[in-house]
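Peer 1: Structural data only, the sequence is not supplied:
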């Protein structure tokens, strides 16, 4: 039975991935921002274990994990959590910058560092769910895109560093996906939200599981997923 540590399992792509892995009997370790959220996640996926750690405060992740039980081995670490805040460079505050950089980039780097020993034991895999904004930045997307461009750099460096240890690293770049984050984006943009126009989270989950389940003689470095409509 494989063991997966997942961030962002409460909604959208993360919830779809967690549900699929849970249904096939894999062992799940779900990171929650606080004890209340951990209780909710455990109720949604009976049998799954939880860890409490706030990605918005990456400096405290090391302390938080040290107070809890982390398995001796992990087969995968799936970075799916993310936050977004739009606005022109001339108006974005340092709070908006720090908020997105912490959750979308610094926390994934720190969490990866903390559990790399467990991933090396199993020749595991790290999957970063990035974004189309991690490849190209549009107007008012500077802070979010910067965090996602940084996430690409993190994945690319990690892939080369950990190849001798047998750890695979994959970046997935979904286009607009029907999720609570997409609802917020449409509100920020002032546009009407129609989920039928965008990728179903289940479709992105399918691509993530394909990368995760690929035989060991191959690996997917980068995977781009775009709306088919």
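Peer 2: Now that the structure is in, tell me what you want to look at. This structure is a prediction, so every number in the text was calculated from the model and none was measured.

Peer 1: When you work out contacts or count neighbours from here on, use the C-alpha atoms and nothing else.
Peer 2: OK.

Peer 1: ranges for the strands of this protein?
Peer 2: Ranges of strands in the chain, per DSSP state E, are 3-7, 27-32, 49-52, 76-79, 125-129, 168-174, 222-225.

Peer 1: Throw those strands into TSV and include distance to residue 97 and mean neighbour count, thanks.
Peer 2: Below are these laid out as TSV (distance: least, C-alpha to C-alpha, whole Å; neighbours: other C-alpha atoms under 10 Å):
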stretch	distance to residue 97	mean neighbour count
strand 3-7	21	23
strand 27-32	22	23
strand 49-52	24	20
strand 76-79	20	26
strand 125-129	19	24
strand 168-174	21	25
strand 222-225	25	16
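
Peer 1: Pasting the second one now:
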């Protein structure tokens, strides 16, 4: 039974992906920011187990995981969690930059580093759910786009470094997706939220599963997903 460790399993793409993995009989481990959120996620995803580690504090993830039991095998590490706060370069305070860089870039790097020994033994797969903003930056998106451009660089470097260990690395670049995060983005933009205009979380989950399920002789490295209308 494959084992998948997912960040962001409590909402949006991560929640849909976790349910689909559970429905097909895979084992899911959800990373939650604290014990209370872990209990909520466990109740929302029957059959899943949880680990606690706050992505907003990357420097404490190692300590947090050292106090918990890690699985002997991880077939995929799925980085789905993310945060976004819009604003112009002229207006963004350092704390806004620091939060987005911490959650969207530094924490995925640190969590991957800590789990690489297990991923190498398992011949595992690391998937980074990036964003269209990881390819093109627009006005008002500087901090978020910078974190996602950095995430692409992290994935590209990791892919080169870990190929000899049999670890595969995939970046997924979804366009705007109908999630609670997208609803918050529209509030920040002052726009009406019309979820039917955007990609469904299920479509992005299908893309991730496609990358995971390829035979070992194939490796999807970068996948861009755009709304169909």
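Peer 2: Looks like it came in fine. Note that the coordinates shown come from a computational prediction; the quantities given were computed from them, not determined experimentally.

Peer 1: hmm, back to that, please convert the strands of structure 1 to JSON lines, extending it with distance to residue 21 of structure 1.
Peer 2: Shown next, in JSON lines, are the strands of structure 1 (distance: least, C-alpha to C-alpha, whole Å):
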{"stretch": "strand 3-7", "distance to residue 21 of structure 1": "9"}
{"stretch": "strand 27-32", "distance to residue 21 of structure 1": "8"}
{"stretch": "strand 49-52", "distance to residue 21 of structure 1": "13"}
{"stretch": "strand 76-79", "distance to residue 21 of structure 1": "12"}
{"stretch": "strand 125-129", "distance to residue 21 of structure 1": "14"}
{"stretch": "strand 168-174", "distance to residue 21 of structure 1": "17"}
{"stretch": "strand 222-225", "distance to residue 21 of structure 1": "20"}
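
Peer 1: Distance of the residue lying farthest from the centre of structure 1 relative to residue 100 of structure 1?
Peer 2: The centre of structure 1 is farthest from one residue, residue 90, which by C-alpha atoms, centre = their mean lies 28.6 Å away. Counting by C-alpha to C-alpha, to the nearest Å, the separation of residue 90 of structure 1 from residue 100 of structure 1 is 17 Å.

Peer 1: Can you tell me the centre-most residue of structure 2?
Peer 2: Centroid-nearest residue in structure 2, with C-alpha atoms, centre = their mean: residue 80, separated by 1.8 Å.

Peer 1: Tell me the counterpart of it in structure 1.
Peer 2: Matched by TM-score structural alignment, residue 80 of structure 2 corresponds to residue 80 in structure 1.

Peer 1: That match contacts residue 12, doesn't it?
Peer 2: No: contact status for residue 80 of structure 1 versus residue 12: not in contact, 9.2 Å apart, counting by C-alpha atoms under 8 Å.

Peer 1: circling back to that earlier point, for the match of residue 80 of structure 2, give me its contacts.
Peer 2: Contacts for residue 80 of structure 1 (C-alpha atoms under 8 Å, 6 or more residues apart in numbering) come out as 6, 7, 8, 9, 13, 14, 128, 129, 130.

Peer 1: show me what contacts residue 70 of structure 1?
Peer 2: Under the criterion of C-alpha under 8 Å, 6+ apart, residue 70 of structure 1 has no neighbours.

Peer 1: Repeat the analysis, applying 10 Å as the threshold.
Peer 2: For residue 70 of structure 1, the contact set (C-alpha atoms under 10 Å, 6 or more residues apart in numbering) comprises 5, 29, 49, 50, 51, 115, 118.

Peer 1: Ok, residue 226 of structure 1 next?
Peer 2: With contact taken as C-alpha under 10 Å, 6+ apart, residue 226 of structure 1 is in contact with 132, 173, 174, 175, 176, 177, 198, 199, 204.
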